Each structure stands twice: as structure tokens, then as C-alpha cells.
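Participant: This is a predicted model, with the sequence first.
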Amino acid sequence: MSPEPDPSALPDLLHALRERFGFDAFRPGQREALEALWRQRRLLCIQPTGHGKSLLYQLPATLLPGMTVVISPLLALMRDQVGQLRDRFGVAAASINSDQTEEENDQVVAAARAGRLRILFVAPEKLDDLTHFRLLLSLPVSLLVVDEAHCISTWGHDFRPAYRRIVDAVERIAQERPELRVLALTATADARTEHDVAAMLGVGGVPLAVHRQGMDRPNLALALRPVRGLAPKLEALRAVMHGVEGCAVLYCATRDQTELVAGYLAANDVPVVAYHAGLEPARKRRLQEDFTSGAVPMIAATNALGMGIDKPDIRFIAHVDVPGSITAYYQEVGRAGRDGAPARGLLLFDPADQEVQRYFIRSAQPTEDDFAALQRVVEGSPEPLGLMAIRSRSGLHPTRVTVVLAELCEQGFVEKVLVGRRQGYVWTEREGQPDLERYRRQLEVRTAELDAMLAYGRGEPACLMQALRAALGDREAAPCGRCDRCAPGTVVTPEDAPAPRVSAETWLESRTVPLAGLRTPAMAPGVALLDGPMRGRPFAEFMRGRAAGRMPPERLLTLLHGALDALREEHRFGCVVTVPSRTWSCRRAVGDLVAEALGVPHLPLLLPGRPADARQGELHNNDQRRDNVQGCFDVDLELRHPPGAMLLLDDYVGSRATLKEAATVLRKQGGWEDEIVPLALARVRWKLGAPGMI
């Protein structure tokens, strides 16, 4: 590395921009923000998406001594930034995140400790891990960057408990290195959030300066379309997408919805691929690379991953489901047209979609009972408990466990300890009761944010962009002149779309549900035939018939044969194995039928082990369901089987704990080396934090 410059002197920023990054000029606001960071050392920068916030830490990282640490929740953006910094600009960069293996993260840790990195990206959840938090404190950090800084504030629309550790990190690092610079970045912060973030990051007597730019996006035209019901929504989306040129992102509220949207559009010759956190890391990396290069022009993505894709030439963004807030919507739709060329954004608004967002709000909202439940679990254990053990013993919704633990740690009721390399939690001797005021406030904030988004979706604003800007505190907000309220009929014109190859109603009736593959235990992608949360009569008929000991109805058997035909094109099967069940009396008959259709033997390779402690639907979360089936299967080691893939058949799948346990036993005890392809007659969705199906 070159000799370290004097960090206190304002460098020639334009020279550095040209020499290190090859740009001739700064974008509006960049130079002013960089100068403020250099002179005042702590800065909150609020800029619209696409204004080049990344440069505000990339350039200083090449000029400051030591290391720049970027805390960001956007895993896809991390991958983009690391690759671009290394390959395009020659800056040594790496990341620590959950998409990487433990070995990969260990290699990054070693490089950071050896001083071989200029920029280190860290997912905020990693700060909850004592090992990584201590690593951060040990590094020669000269610039600490907080991406998506609104997540620190309980007034923010996307408050995350893990971000509270950042405040602690700033305070601890600044004690050792008073010259530390702190840069907080966000595209969405109203006045309350701004003041909250400034107060928390301006610790140690160093105030946080604020640099705010206007929130207009003059190249972005917004549109709004009311819909009622899933089938009409899919039809409207198909009609619009046939007129879309260039790259597009379709935001969906859930992983399931991304698969559904991509499946329907693909069936109608619109090349859309689903992209979400449930995919294997290698699959996500490939999709991201293909989307960035243009090989895959359109993706249906959940918001957390979709907004992290660093692609400036996205021409169209559609929100298939209503977002949880105007601030989230502005940030997500703002991924379009970051290159300055014309772009469009569309919201398909169905009032019924609000139930998903209200569920998200409830799931993350802890109660006094939740705090008491975790106290009983942690305080009652003679030894430190890991996160999975706490989730299993408490039965709470996993999100609530994470939130409550983070809060108890911050308030001093729970302490993290290391037992070897494993992190555990122990109850402290602090007296009193936890303060839940911030969560009461957060419930009010999120409910109000959702209500404002619903008002937008109902078409109340006279100008769509003006409404977004005003909600974000932009005092210069004015009618944009380009949205479909200001210029009706000019943004989205689906009237010329061709007739669908398959109608949404017909497709939904015959749709099967993809089951994502697994890395551990190794399991190929598979399929479930009926979607419990989506389908009414066929699913109900199957479940009633199953309970009565009847074979699946003819309609389901037709779907079964169609799925087998599709699977046979992708795999060379050698046998069918059914998952043991004490309640599915037609298990053997259905297994024989499937084996006959594939022309392979139906083998009793899996045997019942210990009886489960409860039925899966009676349990409260997936950690309990995982523990419930451990040891429930054995393998017939004497049974010989032909070569080829195994079709692993089950009646229905929910948490996938049963299939995972079966595959684990087959791999470890049975030594199975060929593919295992899961097939379930139905998919159910278990509640989290309570028993039963959704």
C-alpha cells in the first residue's frame, strides 16, 4: 500500500476521484458531503436512491489510513460492491455475512486482521455475535459507515434491533481512536428519524452533521393501478409486462409470492425469475450476476434482496404487493433509472394486501408476555443457551425472539457469553423490569406508516411523486407533471397487450408449488402439488380424504402425473421412498402408484424410529418442529436399491423439518449418495408463535 496520508488535511477530492475511480466530476451533493465528512468527522447523508451514496465511503477509504468498515443489511449490494471495488477500482474489499460459509467468513477475518483490506462490509446481524463484535473493536477503523441508517431509529420505518449494537461500536471505537469518522447513509428519513439518528451517532461529544438533498427523481414516472384479488392482479401485471422494455424488478411481499409471480409470467412468455432469501447462496449469486449482466432481464424479488442489487439501468419497477410504508416504497421504486434515463414505477394496489403487512408488524412487536417467556427460559437454564435452543424452548415467533433478546441484552438483563466458538445467553442479576416504551412507539410508527401507504394506494394524492416527497420531509415537493395523476394514460398502457396464453384463474388451479433445494442435507429442488394457503376446495378435499383414509381425488392424481412427467425430464429415478407416517393410511398405495408411473421400485428404505412427541401442527415454531422429528426415522441398511435419484414422497410439507430429517438420516446413516428429490401432495404453512395452519 502507498504511504498513509494525513487524515486531518482536506485532500484534493477531485484528483482522487479522477485517479482512483476514473470519473471526471462529482454528482450533485457528493463533494459537499465529502467535505463535511472530512471537516466535521460525523455525517448523516440523506439522498435519493441513485445519487451515488456509495462513493461517499469508497473514495475516503482510499485516502484515509487504516480500514473502512461498512455495516449494511443489503447482501446483494455487498456482493456487487466487493466485486466492483476489487475488479474495477483495485480496492481490497471483502464482506462478512450469512450467505458465506463459516470458512469463507474466517478467511475474511484473517485478511482483516492482517491489514490486507481497505474496506470491510459487515451485515448488522453479525454484530450480535460476540466474536465479530470483538473483531470490529480490534481493527484499525478510521471510517465507520452505517448504510440504511434509518434502521437505528425506532422512529424509522425499518427499525432493526441489531443496529443498536452500532451505537455501542461507535462509542467503543471512538474511545480508542478519537479521530474516527462516522458516515450514516439513507435515502429515507423524516425529521424525527433524522434527529434520532443524529442524537445516537453523535456520541462522545462529536455532533453529527446532516446533509439532506431534495427527494425528486425527475426521470422517474409513477403509476397506480387498483386491483381486487390475486387472479386479476396477475392478469394486470402480465398485460403491463408485455409492454416493458429493458430490465425490471417486481417487488413482492413474500418469498412465496415471488415464485408465484415468476411462474405465472413465465407461463405467459414473460421471462421473469424469482429471487429471494430462501434460495441457495450459489443460486442467488448466479441470478444476481445474470441480472446485472442482462442475461436475466426481469426478476421477482422480495424487498430486502431486490433493493440491494446495484444496477443503474433498471427501466421498470412494479410493486405487486403494497409495501409497509411510503418510505419503503420510495426507496424500492427508486432503484429504477439510477443512470438518469427515463424509468417507470407501478403499484398494483389491492386493499387486501395490507393483511400481510399487518402480520409483519405483529410478528416483530414483542409483548410483556414475550419478555416474561424468554426470562423463564434463559433464567431457568443452568447453562448458557444458544439462539436455536431459546427459540425451541420458548415457542415464540423467531422474529420476536431476536427482537426480545437484543432488547434484553441492551438493557442489561441478558449477557452474551462464548462457550468455545458457540455464543450463548445468560440472565444477569439486574433487578427491575424491561422498558418496552420503544416498542409501543414502534407499533404506532409502523401502523401510521402503513396507513399512509394505504392512503397513497387508494389514490388520494393529486400527484404521486409529490406525495412521496412530502412524506419524506421534502419542503420543496411540488407536482411532478409526469406521473399518471399529472399526465393520465402516459405512464402505463396495458390495453395493447396480447391475450394470455393461460388465464390466471386456470393457472392458479393447476399450479404446483416449487420446493427449493437444500445444501445441507443435500436435496434437489422438488415440488408440492396443492398450496394450502392459496387453494380452497381441492386442498380441503385432499385433507378430508386423507383423514378418512381415502386415496387422493382424481383431480389431484392428474396433477401428480403431470408433476411426475416434469420431474422425469430432469432426473433419472432409481426408486421411490415414502416418509413413514402413523396417520397417512394410504401412504403405501400412493407410493406404489408413483413408483409404477415412474417405472421404478417402491422401497421401504425409511423405517419409523422413535415416536414424535407431538404432531407438527400442534407446535409453535419451526425450531420446535425440527427438534420434534429428530430421531424419528431409521434406515433399512440391508435393503439394496438400484442406481439413480430417489423420489422422496410425503403427504404434505410445512416447515420441511420432516423432509430434512429424512434426508439427513438417508445421507448419514444410509450412505445415500445419489440425488434426493422431494415430492409432497400438498404444502401447508404453519403459524409461527402459535399452533395450527395459516
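Facilitator: Here it is on my side, so go on. Numbering: from 1, shown residues only.
Participant: from here on, contacts and neighbour counts on C-alpha atoms
Facilitator: Noted.
Participant: if I read this right, Ser325 contacts Tyr456, doesn't it?
Facilitator: No. Shown here, Ser325 and Tyr456 do not form a contact pair, counting by C-alpha atoms under 8 Å, at 9.8 Å.
Participant: wait, what's in contact with the closest residue to Ala343 other than its chain neighbours?
Facilitator: Leaving out its chain neighbours, the residue that sits closest to Ala343 by C-alpha to C-alpha, 6 or more residues apart in numbering is Arg315, at 4.5 Å. Arg315 sits next to 245-248, 336-337, 342-344 when contact means C-alpha atoms under 8 Å, 6 or more residues apart in numbering.
Participant: Tell me how far the closest residue to Thr302 other than its chain neighbours lies from Asp484.
Facilitator: Spatial nearest neighbour of Thr302, chain neighbours left out: Cys252 (5.1 Å); criterion: C-alpha to C-alpha, 6+ apart. Separation of Cys252 from Asp484 (C-alpha to C-alpha, to the nearest Å): 22 Å.
Participant: for comparison:
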Amino acid sequence: MDSSSPTTSPALATDRSALRAEAQEALQALTGRADADFHDGQFEAIAALVEERRRVLVVQRTGWGKSAVYFLAALLQRRRGSGPALIISPLIALMRDQVAAARRAGVRAEAISSANPTQWSDIESALDTDELDVLLVSPERLVNPRFRAEQMPRLIERCGLLVIDEAHCISDWGHDFRPDYRRLRDLVAELGDQVPVLATTATANSRVVADVAEQLGVQTDGAAPVLTLRGTLTRDSLRLGCLTLPDDRARLEYLARYLDDLPGSGIIYTLTVSAAEDLADLLNRPGRRVVAYTGRTDSEERAELEQALKDNEVKALAATSALGMGFDKPDLGFVVHLGAPSSPVAYYQQVGRAGRATDTADVLLLPGREDRAIWEYFATASMPAQADADAVLAELGASGSPLSTPALEARVDVKRSALELLLKVLAVEGAVDSVRGGWVSTGAAWAYDAPRYENVARARREEQQAMLDYESLQPGDPQQCRMMFLARQLDDGTATPCGRCDVCTDPWYPVPGSAPAPRTRSHEGAPAAGDGSDAPGTVPADHGDDNASREAVSRLLDRVGVPVDPRKQWPQGLDRVGVTSESGGPVRGNIPPGERLEEGRALARMSDLGWAVPLRNLLTVDEQGRRVDAALTPAIANRVVEVLTDWDWQRRPAAVLAVPSMTRPGLVRDLGAGIARIGKMQDLGQLGLSPGATPQRGARNSAFRVAALWDRFTIPPELAEQIAALDGAPILLVDDEIDTRWTMTIAGRLLRRSGSGPVLPLALALVS
């Protein structure tokens, strides 16, 4: 713990003793235990906030009791006449738990979030009448113009304590950087030095700690420096392991076979939404409920699933990182990862959900071959580009009124998700502002911090390599240990070998192809090998459903044919990018039914379990980022036939037409010709390309993508004659990938307007 205490006078010591007694009584009310006492550092943080009005950064492991510090400090501050505490909390789930915990301690707490808009006016009234001790808000709420204009001035004027939970989100060096958290630096400055500030996190290395402390330290001369209280980050209850299996089939069969042997209920993390959904479908069965929890799960269902896990009504939630910070089930028995997070720090944060109030919890990593490709996608998607920032600022500067995000999207070629992130970054850095009606330029000078972003990108690559190093740790090295490795990634130099992980001892989990080795759990309360108990990790005597599990895995991995919904509306702002109809009129609103595609099919998603690797191997790019025109493999060709066989179309296509490809011409041409031959359909060859057409690059959002495609394709006279001869029969339109769906939409519209019958798109891979 990086703290030091000056010599105290007798009077101050007496006051401190009285404060401790008062705080301990409140702690016992919060926990419901008459014997509750403070962990090392908890009371020191409370005293620094209440007595000295300090700025305090607490870095302590999950389960240490950081929330107790800020609730008790808020309560004690209120008793001394201070205003309500403002707690910045990142997740709705966390807010729910925090409000419930505060109320148990007699703290009057409420939260303002997207989950309770009907209660906002009542909460605001309670603030006005001083009936609230604690208000929890998300960092995103600070951007809301109405909240910022109507609520923030009153909160700043009356705030008795500011708490920044999950403070690593402030730092873009952190594993879960959120641009809106950067606004808190300005909020800290507005509060002044008389309002104590507490920042808490369990996942911050030295670089993140320094960055957060620097932002908390915005103050006038003479104020005390930020007090950092840092404890050991190792978790004695966790038993870590990593098992590398050859492919997705082996990993899924392993989970299907051994999931029931893991203790209690837990979380199985995946890297993608589709993997979580597929995994839940595979593992869910009578007597063993497994449900998906992802970013696509609505807020009401999330709350229900979280409660079901807390009540042990499910064996596991198959979850993405959407279930992370803030979820609190003290007796969570296990955490399994199907695919590794991109950094040991992110991994530590997720495994920290387990074993918070139990003697033991099992943590197993099952890395996948596709992990690195997924890491790279998310890493590049989160980094703002200078050209994009310059384009956004130029458009806002030229506009005489606020521009909404959709309006901006029609002016700059930036994908919606990236544009929203970029606007947040620019807002935090003072270059733009969110107002009613959209975004405006502030006119403030702004420069792209290229060195910082380059350093962050380098740090991300180093974190990825560290995760690979974690996976490759080998038993027998006295200087290695999985828990010690994770702690050192967080710059906790106090860690020593845990004596429990599969590097310190033999594997505690079943290893396929080997006999179960005798094992002893080194932590108190756990069963030893040979004591007659069914210790989690030992191979059960009977797995009679192994064949059923293997068949279920095969059904999942062999499943092909993902529906692709047709686009039904044009993006906004096509007039601004030069798109007009054949008559010169605007293109907007609904796509006429007679110009739409039918529902299509893709062989599989690029993120599907089982298919990510073979599809990426086929649809690969070279070292310069150019697409490789590889040959269609027999295995994938056979799966395409299965998709066609199972397709429940109303009328069977009479002909096949390929979208012309300038990057994979052989693959797409062979795909179309092969389908025509096997399906006994007419081979129409491919659409024509307009003169001067070049390989498609750069267009990222919908409006610019449509503009780039609008006049790209042609129908040569011979093809027009063939289409007319089909007399309205359906056409199968094939391509290698479907990403935004606009290529197929524009090509299909051209065909429909030329007199074709229904157009059914088919591609090897659905990218997004």
C-alpha cells in the first residue's frame, strides 16, 4: 500500500479514533455483520476523504471492498453537513447492485440511467429537497445536454464527494478506455479543492495509475497531492489453468463433456456475440441451463439473467465482455474463457468475477486459433484516425447549425460506430460540443496527438504478446506462476507463486488423452485427491452422454446457411454525396419492394465457431493487405451445396450470376460456375463493370458506400437478353463476402429494374 501517514497530534488521534468507531458501526450496518472490520487501507481511505478532503486513488483487487469505502465516506460526509455524493459508475448492472447495497446501510441512493427514465423527475425532486445522500450516474450522462444544463450546475454546487468507479476507464492506456470518462478531469477541476474525490479500480498497472492520478490532480496550488492506496492484487481463491486444444470442435466437446464438473455456477466468456449465442445453444439442456448474455441482450433481460446467475438458476451465462465490470456474485464458482481476451489485464478483470467470497474457484482458459484476428479487429476499430477527425471538424466548422450523427455520416466517410467514438474523443478534448440537435464545433484549437495514439497502439501489441506469453507458461519453472504473471502485468511486485495453478502444480482439470493425475488443492477447505469426493477437475467415473455431446457439437459446427436480411431503406444524405435516381430525383426513404433483394444466405459468419478459421484461410489477405484470390476448397464447396439444398425458397432460381470481383475474380467466377453446374442452372457469367472501375476501397459508412457503388455495375446487351429470356424466374446472385449488404443491394436493384425476377443473394461469408 503506497501510503504514508504524518505524525499525528493526540487531539487528531482522538478524533481519528472516534471517526473509526463511527465508520465501523456504519460498516457493520452495511454488511449486516456485527463482527465486520476494515480491510487494510479501507479506513485510511475513508479518513483521508472525510477528515482531510483529499483526492484518493484506491487500487485494490476485486472483492476487497471499494464500494464500502465510498458509501461509508458519503454517509459520514452527509452527517457532517456536506451535500450528496456523486458516483460515476460505468454499468447499469453495477448501479443496481450499488443502490441496493447503499440502501442496506441506510444510505439514500438513487441512479439515473437509460434503464429508468420514468423515474428521473422523482429523483431530481429528491435532489432538490435534499432527500438523497448518493446519486449514481453513468459517464455518458455527463454528455447529455439536458442533464449537463439542468442538473450538473446544482450537483457541482452542492456535491459533498465525487466518486469515480472503475477509474481505469479514464485512461486510454487502460484495457477498457471510455472517452466520456475523460470529461471527469474537467468535473474535478470545477469542484475545487474542498470537495474530496475518490477514484477506485482493480485493474490498473503503473502507467494507468500515473495517468489517472495526473487527471485527479487538477487543482490549485497548495492542495495535498493525490493519495494512492495500492494493495496486493493476487487472489488466493482462484485456481488458474490454460488448456490449448487443436480446434473449435475439440474445445466445444471438452466444454460439453466437463461443464457439469465445474463447481457451482459461473460464466463462460467468448470473444464474439455469435460465439456466445452458439455456445449457449450447444450447452443448454434439461437440468443444465446455459443462456447467452451479450451486447444484443436488452437491459430488462440482462437484469433477469444476472439475477438468475446469482440465484444459481443457471449453470452458466455464455457471455461477451458485456458481462464484466460491476457484476457481483460473491460465490461465483468458475470462469471459463472460450478464446482469450487481448490483454492479461482484461483477463484479470474478467476472472476476478469468481471466488470473491469462497475458498476456491476454478478459472480455465481455452484459447483459439482465431483469437489474434479478433484482437486485431477490435484494436484497429477503436483508434481514431487523423483524416477522419479533420473531416469531421471541417464539416462542423462549415455548418451554421448543429449536425446530428446521421447528418455527419452523410458528409464524412466514417462508419457510424467509429464516428460516434470519434465525436466523444473530440468532445472530451474540447473541439466539439453536444447540444440539442446534434454536434457543433467549439472553434477551439485542436491537434491530433499522433505520438500518443502510436504509443497506445504499441502498448496494445505488447499486451497481446503478453497474453500469448501467459498461454505458453510451462510447469516446473519456479519463477513462473499464472497468478504471479497476471499480478506483475498489473505492476504488483509483491506476488509470489500461488502453488495452485497448473504451472505451480499438475493440471487440476481433465486433459484429453491422458489419465487423471492425482492432485491436491493447496488451499484450505478444498478436497484432496483420493478423499472420495467429486472434486471439480477430476475425471468423472462415467460420462455416458459423450456420444450425445459429440453429436451436438457436430450439429453446431456443421450447420451452414446464415440468413441475410435485405436492405429495406436508403441511408440518409445520399443527395449530399451525388446519388440521384435515374430521373434525377432524390433517393431516400424505403427501397421500393420491386427493387429489393429477397432474403439471402451466407455459408457462415466469419465469427462463427468452427468456421472462423477455414473462412479466414480462404478469404485471406497478403502482407500488403491485398485480398488473395484463392481456389475454392472441396470442403467449402460441399457446404455451399448444403446451403442450396436446405434453402427454403418459394421458387427455385433458374440462373446464377456473379458479382464482378477485381480482387478475387477467380474465386467468385468459379463459385458461380460451380453452383450453376451442380444445380443445373443457367450460368449468366457476371455483371458488367463500368469503365474506369477500380477495386473497392475506403468507403466505410452507408451513404459513401452507396455512392461508390451507384454507377459501378452495368448489364451488357447479351446479359440483358438472357435475363429477358428467363421470363421473371429468380436469379441467384453470388459473391465472396457480404459485409454492409450494399453491394448486393445495388446490384440487385439494377437487375430488378432491368426486368429480372426475384434476386437471391448468396455469399461464402457474412463479415459483420
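Facilitator: That came through fine. From a predicted model like this one, the values you see are computed outputs, not experimental measurements.
Participant: What would you report as the TM-score here?
Facilitator: The TM-score (TM-score structural alignment, normalised by the length of the first structure) is 0.73; 573 aligned residues with a C-alpha RMSD of 4.3 Å.
Participant: Could you measure from the residue mapped onto the residue nearest to Thr302 of the first structure from the second structure over to Leu644 of the second structure?
Facilitator: By TM-score structural alignment, Cys252 of the first structure lines up with Thr270 in the second structure. Computed with C-alpha to C-alpha, the distance linking Thr270 of the second structure and Leu644 of the second structure is 30 Å.
Participant: Look at these two and report which has more neighbours.
Facilitator: The neighbour comparison of Thr270 of the second structure against Leu644 (other C-alpha atoms under 10 Å) goes to Thr270, with 22 against 18.
Participant: Pull the contacting residues for the residue positioned nearest the centre of the second structure.
Facilitator: Centroid-nearest residue in the second structure: Ser321, 4.5 Å away (criterion: C-alpha atoms, centre = their mean). By C-alpha under 8 Å, 6+ apart, the contact set of Ser321 of the second structure is 269-271, 294, 350.
Participant: lining up those with the first structure, which overlap?
Facilitator: Mapped onto the first structure and checked by both residues aligned by TM-score structural alignment, their matches' C-alpha atoms under 8 Å, these keep the contacts 269-271, 350.
Participant: Find the pair from these with maximum spatial separation.
Facilitator: Taking C-alpha to C-alpha, the two most distant members of these are Leu271 and Gln350; they sit 12.2 Å apart.
Participant: rewinding a little: what's the match for the residue nearest to the centre of the second structure in the first structure?
Facilitator: Superposed on the first structure with TM-score structural alignment, Ser321 of the second structure falls opposite Asn303.
Participant: that's a strand at Asp650 of the first structure, yeah?
Facilitator: Yes. Under DSSP: H, G, I helix; E, B strand; the rest coil, Asp650 of the first structure sits within a strand.
Participant: Now the closest residue to it other than its chain neighbours: which helix or strand?
Facilitator: Taking C-alpha to C-alpha, 6+ apart, and ignoring the residues beside it in sequence, Asp650 of the first structure has Ala680 as its nearest neighbour in space, at 4.8 Å. Taking DSSP states H and E as the definition, Ala680 of the first structure sits inside strand 676-683.
Participant: Give me the contact list for that strand.
Facilitator: With contacts defined as C-alpha under 8 Å, 6+ apart, strand 676-683 of the first structure is touched by 513, 515, 522-532, 539, 556, 560, 645-654, 659, 663.
Participant: One more: stretch 506-513 of the first structure?
Facilitator: For stretch 506-513 of the first structure, the external contacting residues (C-alpha under 8 Å, 6+ apart) are 231, 264, 527-531, 535, 559, 563, 683.
Participant: Between those, identify the one with the most neighbours.
Facilitator: Going by other C-alpha under 10 Å, Leu530 tops the contacts of stretch 506-513 of the first structure with 27 neighbours.
Participant: Not counting its neighbours along the chain, what's nearest it?
Facilitator: Nearest non-adjacent residue to Leu530 of the first structure, counting by C-alpha to C-alpha, 6+ apart: Ala682, 4.3 Å away.
Participant: distance of the one you found from Val594 of the first structure?
Facilitator: If you go by C-alpha to C-alpha, the gap between Ala682 of the first structure and Val594 of the first structure works out to 15 Å.
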